[in-house]
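**Student:** got a predicted model here, sequence first, then my questions.
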Amino acid sequence: MSTAVQPKQQQLPEVPVTGKRQSPIDIRTENVVNERTKRSVLQDGSKPLYIDYSPLTGVQLTIQNTGHGWQLSIPDEHAKNCEITGGTLGSDHYRLLQIHAHWGRDSNTGSEHTVNGRTYPCELHLVHWNATKYSNPKQAQTQSKDGLAVIGVFVEIGCEQHPIFAIIDSLIPTIPYKGDKKSVQNEHLDLNQLVPDRHSPNYWFYLGSLTTPPYNESVLWHLMKTPIRASEKQIAEFRKLYEKESYSDANHNVKENYRDVQDLHGRPILDID
């Protein structure tokens, strides 16, 4: 079996996209929306974005290899205690659905979003669906413009290991090939460790899309300004995943899985402090 690196454009196949709210984008800080306009856009007055994930203790989680990377799914009965609301979301409650990451061939690239052209080695996405307006995640994704809310977190290289990344890395060997799944009952998982400054979040907000096919334009993006840190070795473990099934004759490691920056098409970017 070949372990050659697959070109990125083949890892993330494009489909015809004609919409004008595609993601990811480059955040140009000199062009973000000013404070006065911000207040007119926020749906719930001055109420800040509220992020609170109840620790998952003894919960059975599922991690899978999607062919694009790893994805950690949260059971809905427990995700009810992991919701975000307020700020640009108004009074709607968005329930945590899954967590995944994007990375590059080395620590010089990897994040999907960029800030003034700067890339980070990795970017986490915490994907939530609008449980107030829609009956299930699929409906929220495919039949709406506000069905999903994603918290994007940049990851920098640090000396110490991140505790959540350590858990993910320990499971990577159990899901080497596309379609592989592993159910694990964790002792204690505090997802709040993935969100910096969650009690007073500073972030950029804009209207966008999924960054993998089918690129539905149903995402309310919240990009945290403050990155978290993980070791270089922890991120390197992600690159050991394969992008095809175990029976494939020619397989390739998922060395990079980020989509290129898309045109902003005049969309406002809100700077929320």
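**Tutor:** Ah, there it is.
**Student:** only C-alpha atoms for contact and neighbour calcs from this point on.
**Tutor:** Noted.
**Student:** what is the longest helix anywhere in the chain packed up against?
**Tutor:** Of all the segments assigned as helix in the chain under DSSP state H, the longest by residue count is helix 163-171. Using 3 or more Cα pairs under 8 Å, 6 or more residues apart in numbering; DSSP states H and E as the contact test, the elements touching helix 163-171 are helix 232-238.
**Student:** what helices and strands are in contact with the helix it packs on?
**Tutor:** Using 3+ Cα pairs under 8 Å, 6+ apart as the test, helix 232-238 ends up in contact with helix 163-171.
**Student:** and after the helix it packs on, which helix or strand comes next?
**Tutor:** For helix 163-171, the succeeding helix or strand toward the C-terminus, using DSSP states H and E, is strand 181-185.
**Student:** let me know the angle separating that following strand from helix 163-171.
**Tutor:** With axes from the mean of the first three to the mean of the last three Cα atoms, to 10 degrees defining the directions, strand 181-185 sits at 130 degrees from helix 163-171.
**Student:** for strand 181-185, buried residues please.
**Tutor:** Within strand 181-185, the residues that qualify as buried by neighbour count (16 or more other Cα atoms under 10 Å) are Lys181.
**Student:** how about the contacts made by Glu83?
**Tutor:** For Glu83, the contact set (Cα atoms under 8 Å, 6 or more residues apart in numbering) comprises Ile51, Asp52, Tyr53, His93, Tyr94, Arg95, Leu96, His128.
**Student:** of the residues you listed, which is the most crowded?
**Tutor:** If you count neighbours using other Cα atoms under 10 Å, the busiest of the contacts of Glu83 is Leu96, which has 29 neighbours.
**Student:** dropping in the other structure now:
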Amino acid sequence: MSAIFKREFGNYFCSFIGYAFLTIFVLVTAIYFSLYNVLSLSPDYHLILSNVVIVLLILVPIITMRLFSEESKQKTDQLLLTAPVKVYEIVLAKFFAASALFAMGLIITLIFPIILSFFGNVPTGQIISAYVGFFFMGMCFIAVGIWVSSLTDNQVVAGIGTFGILFVLFMIEAIGKGVPEGRNYGCGLAILICIIIGLFVYNSVNNIKYSVISGGVFFVIGLIVFFVKPEFYDTFLYNFVMSFAVISKFSKFMLGIFDFTTIVYYITFAAGFIYLTVRSVDKKRWS
């Protein structure tokens, strides 16, 4: 696993990708720093990171699009998959390599709040909290990018696909406001989720019996909830959509609130897409 990590991290600097990411990320942060802190004489550096989020929609696809798609295109993925290493170790190594590059960019930008501290008091707690939240949010974006990269052998498709998903996550609050409310919509979504779970299990184990049982179990649970607390489904569709509000949850960290619940949410979100990536790569291994 460490060998794969070193190779992937080194590859970023054997090409222009690593340098381009760091340059653009630091440059954009510097521009916001100049506008919001230097020219406006504001000590609130932590607010800059909320504006830099939109840049990640472009930069994350760039650093993740080739992680699996390039190897699949060049057929070198088969060499990797036949190596004495588990699939999840391959996925994690690539994920950590991209995350390390992202962390490097964040560390470099720490120079800006340090410079700011020479000219007065800065909200250190809020800045640290914002950086921690920003890092975990970035890891979620990276997990999405790696998953998309594992689905195709075309880097451009992987990049555009990742950008598309991240843009939807960016707009999720606006989408949530347009989601219809009502018990029928909630029940319909619950049934759809049961079907998806059944199909996912079938795709994983290729056994119709386990697929039906899995979907059936969740259907029964949903039925029990309907009879015990039917109002749960009144806002179920809205709550489901807002469960993907990765970016809006970052606002707590900007306020200096180190929310452990949100950290767990980010880790769970990233782990979910890492698992999907493992399933996608593992399927290629036996195809």
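**Tutor:** Perfect, thanks for sending it. Computed from a predicted model, the values in this text were never measured in an experiment.
**Student:** can you give me the TM-score here?
**Tutor:** Overall, the chain-to-chain superposition scores 0.26 on the TM-score scale (TM-score structural alignment, normalised by the length of structure 1); 116 aligned residues with a Cα RMSD of 6.0 Å.
**Student:** ok so, going back, for the contacts of Glu83 of structure 1, which one is nearest Gly208 of structure 1?
**Tutor:** Proximity of these to Gly208 of structure 1 (Cα to Cα) peaks at His128, which lies at 14.0 Å.
**Student:** would you mind confirming that the closest one makes contact with Leu97?
**Tutor:** Yes: assessed by Cα atoms under 8 Å, His128 of structure 1 is found in contact with Leu97 at 5.2 Å.
**Student:** what packs against the strand or helix carrying Ile142 of structure 2?
**Tutor:** Secondary-structure assignment from DSSP H and E places Ile142 of structure 2 in helix 124-149. When contacts are defined as 3+ Cα pairs under 8 Å, 6+ apart, helix 124-149 of structure 2 sits against helix 46-64, helix 87-109, helix 155-170, helix 251-254, helix 260-285.
**Student:** Lys73 of structure 2 and Gln155 of structure 2, how far apart?
**Tutor:** As for Lys73 of structure 2, its distance to Gln155 of structure 2 is 9 Å (criterion: Cα to Cα, to the nearest Å).
**Student:** neighbour count for the two, which is higher?
**Tutor:** Under the criterion of other Cα under 10 Å, the comparison of Lys73 of structure 2 against Gln155 puts Gln155 first, with 22 against 14.
**Student:** quick one, what contacts Val127 of structure 1?
**Tutor:** Applying Cα under 8 Å, 6+ apart, one finds that Val127 of structure 1 lies in contact with Leu96, Leu97, Gln98, Ile99, Leu148, Ala149, Val150, Ile151.
**Student:** Leu96 of structure 1 now?
**Tutor:** Leu96 of structure 1 makes contact with Ile74, Ala79, Lys80, Cys82, Glu83, Ile84, Leu126, Val127, His128, Trp129, according to Cα under 8 Å, 6+ apart.
**Student:** for the second one, which non-adjacent residue is closest in space?
**Tutor:** Looking back up the chat, that one is Ala79 of structure 1. Once its chain neighbours are removed from consideration, Ala79 of structure 1 has its nearest residue in Leu96; the separation is 5.6 Å (Cα to Cα, 6 or more residues apart in numbering).
**Student:** wait, is the one you found part of a strand?
**Tutor:** Yes: for Leu96 of structure 1, which was evaluated using DSSP: H, G, I helix; E, B strand; the rest coil, the result is membership in a strand.
**Student:** just put the contacts of Glu83 of structure 1 in JSON lines and tack on distance to Pro163 of structure 1.
**Tutor:** As requested, the contacts of Glu83 of structure 1 are arranged in JSON lines below (distance: Cα to Cα, whole Å):
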{"residue": "Ile51", "distance to Pro163 of structure 1": "19"}
{"residue": "Asp52", "distance to Pro163 of structure 1": "18"}
{"residue": "Tyr53", "distance to Pro163 of structure 1": "16"}
{"residue": "His93", "distance to Pro163 of structure 1": "27"}
{"residue": "Tyr94", "distance to Pro163 of structure 1": "25"}
{"residue": "Arg95", "distance to Pro163 of structure 1": "23"}
{"residue": "Leu96", "distance to Pro163 of structure 1": "20"}
{"residue": "His128", "distance to Pro163 of structure 1": "22"}
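**Student:** closest to Lys8 of structure 1 among the residues you listed?
**Tutor:** Scanning the contacts of Glu83 of structure 1 for proximity to Lys8 of structure 1, where the rule is Cα to Cα, the winner is His128, at 26.4 Å.
**Student:** so how far is Phe165 of structure 1 from the residue lying closest to the closest one once chain neighbours are set aside?
**Tutor:** Nearest non-adjacent residue to His128 of structure 1, counting by Cα to Cα, 6+ apart: Leu96, 4.2 Å away. Shown here: Leu96 of structure 1 relative to Phe165 of structure 1, a distance of 18 Å by Cα to Cα.
**Student:** the residue nearest to His128 of structure 1 and Ala166 of structure 1, how far apart?
**Tutor:** With distances taken as Cα to Cα, Leu96 of structure 1 is found 21 Å from Ala166 of structure 1.
**Student:** do Ala101 of structure 1 as well
**Tutor:** Using Cα to Cα, one gets 14 Å for the distance from Ala101 of structure 1 to Ala166 of structure 1.
**Student:** neighbour-wise, which of the two wins?
**Tutor:** Set side by side, Ala101 of structure 1 and Ala166 show more neighbours around Ala101, with 25 against 15, by other Cα under 10 Å.
**Student:** next secondary structure after the helix or strand harbouring the more buried one?
**Tutor:** Secondary structure from DSSP H and E places Ala101 of structure 1 in strand 94-103. Counting by DSSP H and E, the element after strand 94-103 of structure 1 in chain order, helix or strand, is strand 114-115.
**Student:** that following strand packs against which elements?
**Tutor:** The criterion is 3+ Cα pairs under 8 Å, 6+ apart, and the helices and strands that strand 114-115 of structure 1 contacts are strand 26-27.
**Student:** thank you, goodbye.
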